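Participant: quick one: sequence and predicted model below, then my questions.
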Amino acid sequence: MTTTKDGQPTSSFAYCSWHQGYTRTARLVRLPADQGSGSGTPGLFACTPCRHAYDLVPISEQP
């Protein structure tokens, strides 16, 4: 999560691929299948409830 200069978290708005709706708690959990040139598939985002329900770990927290 990014923060502003005064330490406040910034909000983001993304589409949760699991419950198929927009949310402010979505985090990237899967990278695109093909990161080379071309259109490829987009990364997948999941909201907090879906991450807990499906045991999804955000990319930023993966080893």
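Facilitator: Noted; the coordinates are in hand.

Participant: hey, let's count contacts and neighbours off CA atoms from now on
Facilitator: Noted.

Participant: just the helices in this protein please.
Facilitator: Using DSSP state H, the helices assigned to the chain run over residues 48-53.

Participant: tell me where it has strands.
Facilitator: Ranges of strands within the chain are 14-16, 21-23, 27-30, 44-46, based on DSSP state E.

Participant: what does the last one contact?
Facilitator: Looking back up the chat, that one is strand 44-46. Outside strand 44-46, the residues that touch it by C-alpha atoms under 8 Å, 6 or more residues apart in numbering are 14-18, 25-32, 56.

Participant: take the one below as the second:
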Amino acid sequence: MTRPEKLTTQHTSSTQTTTTTTTTAHGYCCWHNGDAEDVRLIDVLETVSRGGAPALFACPPCRDRYRLVPLADR
């Protein structure tokens, strides 16, 4: 998985300027088996024999289609 990319947008009105920063993660979606933007961690599977726990990530279309709830939102 690659590092999150920071996107910055500026909203300007006649009297004030507001800057909003959004972090977008690029990575691998385990549901459609491909690279995707805005992947979120869905679950971490425990393994007994091998070090490290595999993590399952999903992109927005797969989260909607399969009604997946990101781990951080539970």
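Facilitator: That came through, no problem. Source: prediction; values computed, not measured.

Participant: winner for burial among the strands of the first structure?
Facilitator: Mean neighbour count, computed with mean count of other C-alpha atoms under 10 Å, is highest for strand 44-46 among these, reaching a mean of 23.

Participant: which part of the second structure matches it?
Facilitator: Mapped onto the second structure using TM-score structural alignment, strand 44-46 of the first structure spans residues 56-58.

Participant: superposed on the first structure, where does that stretch end up, distance-wise?
Facilitator: On superposition with the first structure, the mean distance recorded for stretch 56-58 of the second structure (mean C-alpha distance after the TM-score superposition for the first structure) is 0.2 Å.

Participant: what's the offset of that stretch from the middle of its chain?
Facilitator: How far stretch 56-58 of the second structure lies from its chain's middle: 8 Å, per C-alpha atoms, centre = their mean, to the nearest Å.

Participant: same check on stretch 65-74 of the second structure?
Facilitator: Put simply, stretch 65-74 of the second structure sits 11 Å off its chain's centre (C-alpha atoms, centre = their mean).
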